[in-house]
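Enquirer: pasted the sequence and its predicted model underneath.
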Amino acid sequence: MSKGPLYGANVFANGIRQHYLRYGGKGPVVILIPGITSPAITWGFAAERLAEQYDVYVTDVRGRGLSSTGPDLDYGLDAMAQDVISFSNALGFNKPAIVGHSMGARIAMRAAVSAEGAFSRLVLVDPPVSGPGRRPYPSKLPWYVDSITLAEKGIDAEGMKAFCPTWTLEQLRLRAEWLHTCYLPAIVKAFEDFHNDDIFGDFANLKQPCMLMVAGRGGVIEAVDEQEISGLNGAIEITRVPNAGHMIPWDDFDGFFLALGDFLSR
């Protein structure tokens, strides 16, 4: 049975309302940044496991969940990275760790590079490595647009199954309930930036301990990418979850935590 978060709350940081869910409440602080269409609550099942050892804060990235949204906001990578820096400062954290998934991993990297020394360590879970002149991100934009458009009108778990056929009923229900909170222009901007923002320079400039977690069946990060990343920054620890697609903890929950190991508490 899910225990749920300790509480949800909002903080005004970087000029917007940032909503978050707090799990655990004890141990070192970990900020968890979800991916492109994952409101904070959809990461609850993984946050609860992390909360056995850490004080976990899962954020709603701007334009998603209960954080600020609308046509007047900047949904670029730099703005989202500054959100994380300001969020950490507003809550008085002292060098928290960050776990970021997909888009959230790109945000984590840009935040760490932009505010050197602000974060103790990073876990980058299958970040898109597409960019100018690079291999495109394997997911296609219509997959996001179509599912969000249906969610805005109202969709149930059975309807969502067409988009996420391997997910459990509980996961499908949660996505069907919350996907409508993903502001479509924010999603389109983030997807376009997967191809317009080259993050390999960020890999090179990371100074803190960093883990890159690769989905074995995701097709997002390939061997050639791992080689380039290692060449740019040999200190990055690369781990793999062989039987998982891009949504690693959804596909292989135990494999996700096996790959993570004790990295956050070393």
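Expert: Received the coordinates, thanks.
Enquirer: okay, CA-based contacts and neighbour counts for the rest of this
Expert: Fine.
Enquirer: how about the helices in the stretch 151-266 of the chain?
Expert: Per DSSP state H, counting those that start in this stretch, the stretch 151-266 of the chain carries helices over the ranges 157-160, 169-178, 184-196, 200-205, 223-232, 248-251, 253-260.
Enquirer: and the third one, what does it pack against?
Expert: Helices and strands touching helix 184-196, by 3 or more C-alpha pairs under 8 Å, 6 or more residues apart in numbering; DSSP states H and E, are helix 141-153.
Enquirer: one more: the first one?
Expert: Using 3+ C-alpha pairs under 8 Å, 6+ apart as the contact definition, the elements that helix 157-160 packs against are helix 169-178.
Enquirer: could I get the buried residue list for the helix it packs on?
Expert: Buried residues in helix 169-178, counted by 16 or more other C-alpha atoms under 10 Å: Q171, L172, R173, L174, R175, A176, E177, W178.
Enquirer: tell me the one of the residues you listed nearest I236?
Expert: Q171 (31.5 Å; C-alpha to C-alpha).
Enquirer: contacting residues for the closest one?
Expert: Taking C-alpha atoms under 8 Å, 6 or more residues apart in numbering, we find Q171 in contact with T42.
Enquirer: how close does E226 get to F200?
Expert: 11 Å (C-alpha to C-alpha, to the nearest Å).
Enquirer: pull the contacting residues for L122.
Expert: L122 neighbours (C-alpha under 8 Å, 6+ apart): A97, I98, V99, G100, A108, M109, Q208, P209, C210, M211.
Enquirer: who wins for most neighbours among these?
Expert: Counting neighbours by other C-alpha atoms under 10 Å, A108 leads those with 33 neighbours.
Enquirer: where's that one, which helix or strand?
Expert: Element membership of A108, judged by DSSP states H and E, is helix 103-114.
Enquirer: tell me the first helix or strand C-terminal of that helix.
Expert: Once helix 103-114 ends, the next helix or strand along the chain (criterion: DSSP H and E) is strand 122-125.
Enquirer: would you mind listing the buried residues in that following strand?
Expert: L122, V123, L124, V125.
Enquirer: before we go on, here's another structure to hold up against the first:
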Amino acid sequence: MTQTENNSFTLDVRGIPLAGDSWPAVGSDTTTPLVLLHGGGQTRHSWDRSAADLARQGHDVYTLDARGHGDSGWAPDGDYEIDGFANDLLGAIGELGLSAPVLIGASLGGITSLCVTGENPGAASALVLVDVVVDVEPQGIERIKNFMTAHTDGFDTLDDVADAIAAYNPERKRTRNLDGLRKNVRQREDGRWYWHWDPAFIVSGDEARRHTDPERLAAAARKVTVPTLIVRGGKSDVVSDAGIAGMLKLVPHAEVADVSAAGHMVAGDDNQVFATAIEEFLTRHHL
């Protein structure tokens, strides 16, 4: 692991550099470390506020950029199957020297965490799925895919980036801090701004099958025995009542927290309520 003074680090996991940030616990209490995993098309910085909040509650927190996202390396062979993400997570846990951390994953990060937890007993001490169920709503997934594939040719300005995000999520205030968008896009030599992820992640192969294989996810869910929390965005078009009911059949001991004001991007939409729900869950289970 290469560590820098600002708590950013790079792990070499199976030949792909994975970038991350560590957020040391504030205080001396010993708690279970937390690993936060972002959704498809996002970066680790989508967790910045939540990670800071959880560190202030006494947790060592780690956020990671998935392969092909943010500052992590792109898969040279275009491998963005579930196996690649899951094996990367297992490798990162080992490289960081963590013993059974709590895995907290949103969307793609939640799918990855579910597979690792269910398929590798002892890998995690608890699981938090953020707007993730096995049976997702196809229209919500299609809307995400349309958003991600609509701007692969980039943007002229950061204002255009902000407009695109506001159009996708009209209930969230349009950002005024255009500099903050630089964490999610990069300016190339042609002067245009591009999303900070490998286009091959979304445009190659059967995307829905690669990332949301319901048979595999259901099999993994049936094997989850650790404390589990499903945090649902009340306004999400990806997770429905039926999807939650199906998850509770697969993981009967799971708890559900409804962040009523949030959509699919729960932490960003209502970070305070989200962080409170996570902390209450961790406290209940002495983690």
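Expert: Looks like it arrived, so ask away. Bear in mind that the values here come from a model prediction, so they are computed numbers and not experimental data.
Enquirer: coming back round to it: ok, so of the buried residues of helix 169-178 of the first structure, who is nearest Y137 of the first structure?
Expert: When the buried residues of helix 169-178 of the first structure are compared against Y137 of the first structure (criterion: C-alpha to C-alpha), the nearest one is R175, at 21.8 Å.
Enquirer: residues contacting the residue nearest to that closest one when sequence neighbours are not counted?
Expert: Sequence neighbours aside, T42 is the residue nearest to R175 of the first structure in space, at 7.0 Å (criterion: C-alpha to C-alpha, 6 or more residues apart in numbering). With contact set as C-alpha under 8 Å, 6+ apart, T42 of the first structure has these partners: Q171, L174, R175.
Enquirer: picking up where we left off before, what's the closest of the helices of the stretch 151-266 of the first structure to G70 of the first structure?
Expert: Closest among the helices of the stretch 151-266 of the first structure, using C-alpha to C-alpha: helix 184-196, at 8.5 Å.
Enquirer: next, the buried residues of the closest one.
Expert: Buried, per 16+ other C-alpha under 10 Å, within helix 184-196 of the first structure: L184, A186, I187, V188, A190, F191, D193, F194, H195.
Enquirer: what does stretch 137-157 of the first structure give?
Expert: Neighbour-count burial for stretch 137-157 of the first structure [16+ other C-alpha under 10 Å]: Y137, Y144, S147, I148, L150, A151, E152, I155, A157.
Enquirer: what does stretch 52-71 of the second structure give?
Expert: Here stretch 52-71 of the second structure shows 52-55, 57-71 as buried, counting by 16+ other C-alpha under 10 Å.
Enquirer: chain center to it, what's the gap?
Expert: Taking C-alpha atoms, centre = their mean, to the nearest Å, the mean C-alpha location of stretch 52-71 of the second structure is offset from the chain mean by 10 Å.
Enquirer: and the buried residues of stretch 137-157 of the first structure as CSV, adding distance to A215 of the first structure?
Expert: Output for those, formatted as CSV (distance: C-alpha to C-alpha, whole Å):
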residue, distance to A215 of the first structure
Y137, 14
Y144, 20
S147, 23
I148, 25
L150, 28
A151, 27
E152, 30
I155, 29
A157, 25
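Enquirer: can I get the contacts of T42 of the first structure in CSV with distance to D72 of the first structure?
Expert: Below are these laid out as CSV (distance: C-alpha to C-alpha, whole Å):
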residue, distance to D72 of the first structure
Q171, 31
L174, 28
R175, 26
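Enquirer: from those residues, pick the one nearest F253 of the first structure.
Expert: Q171 (12.7 Å).
Enquirer: and the gap between the closest one and C164 of the first structure?
Expert: Counting by C-alpha to C-alpha, the gap from Q171 of the first structure to C164 of the first structure is 9 Å.
Enquirer: and if you look at I238 of the first structure?
Expert: Distance from I238 of the first structure to C164 of the first structure, by C-alpha to C-alpha: 27 Å.
Enquirer: could you check which of these two has the larger neighbour count?
Expert: Shown here are I238 of the first structure and C164; by other C-alpha under 10 Å, I238 has more neighbours (17 against 14).
Enquirer: name the nearest residue to the more buried one, sequence neighbours excluded.
Expert: L212 (4.7 Å).
Enquirer: can you pull the contacts of the equivalent of that neighbour over in the second structure?
Expert: Aligning on TM-score structural alignment places L212 of the first structure opposite I230 in the second structure. Applying C-alpha under 8 Å, 6+ apart, we find I230 of the second structure in contact with V128, L129, V130, D131, V132, A254, E255, V256, A257.
Enquirer: still touching in the first structure? Go through those.
Expert: Here is what carries over to the first structure from the contacts of I230 of the second structure, by both residues aligned by TM-score structural alignment, their matches' C-alpha atoms under 8 Å: V128, L129, V130, D131, A254, E255, V256, A257.
Enquirer: now for the aligned residue in the second structure for D202 of the first structure: which residues touch it?
Expert: In the second structure, the residue matched to D202 of the first structure (TM-score structural alignment) is A220. Applying C-alpha under 8 Å, 6+ apart to A220 of the second structure gives the contacts L114, C115, T117, G118, E119.
Enquirer: now do I31 of the first structure
Expert: Residues near I31 of the first structure by C-alpha under 8 Å, 6+ apart: V56, Y57, V58, T59, P96, A97, I98, V99.
Enquirer: pretty sure it sits in a helix.
Expert: No. Using DSSP: H, G, I helix; E, B strand; the rest coil, the assignment for I31 of the first structure is strand, not a helix.
Enquirer: thinking again about what came up before, now the helices of the stretch 151-266 of the first structure in CSV, with distance to R22 of the first structure?
Expert: CSV is the format used below for those (distance: least, C-alpha to C-alpha, whole Å):
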stretch, distance to R22 of the first structure
helix 157-160, 26
helix 169-178, 18
helix 184-196, 24
helix 200-205, 28
helix 223-232, 32
helix 248-251, 19
helix 253-260, 19
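Enquirer: of all these, which lies closest to L73 of the first structure?
Expert: Of the helices of the stretch 151-266 of the first structure, nearest to L73 of the first structure by C-alpha to C-alpha is helix 184-196, at 8.8 Å.
Enquirer: how far off centre is that closest one?
Expert: The answer for helix 184-196 of the first structure is 14 Å, by C-alpha atoms, centre = their mean.
Enquirer: ok, and what's touching it?
Expert: Here helix 184-196 of the first structure has contacts from 36-37, 63, 71, 75-77, 103, 128-132, 134, 136-137, 141, 144-145, 148, using C-alpha under 8 Å, 6+ apart.
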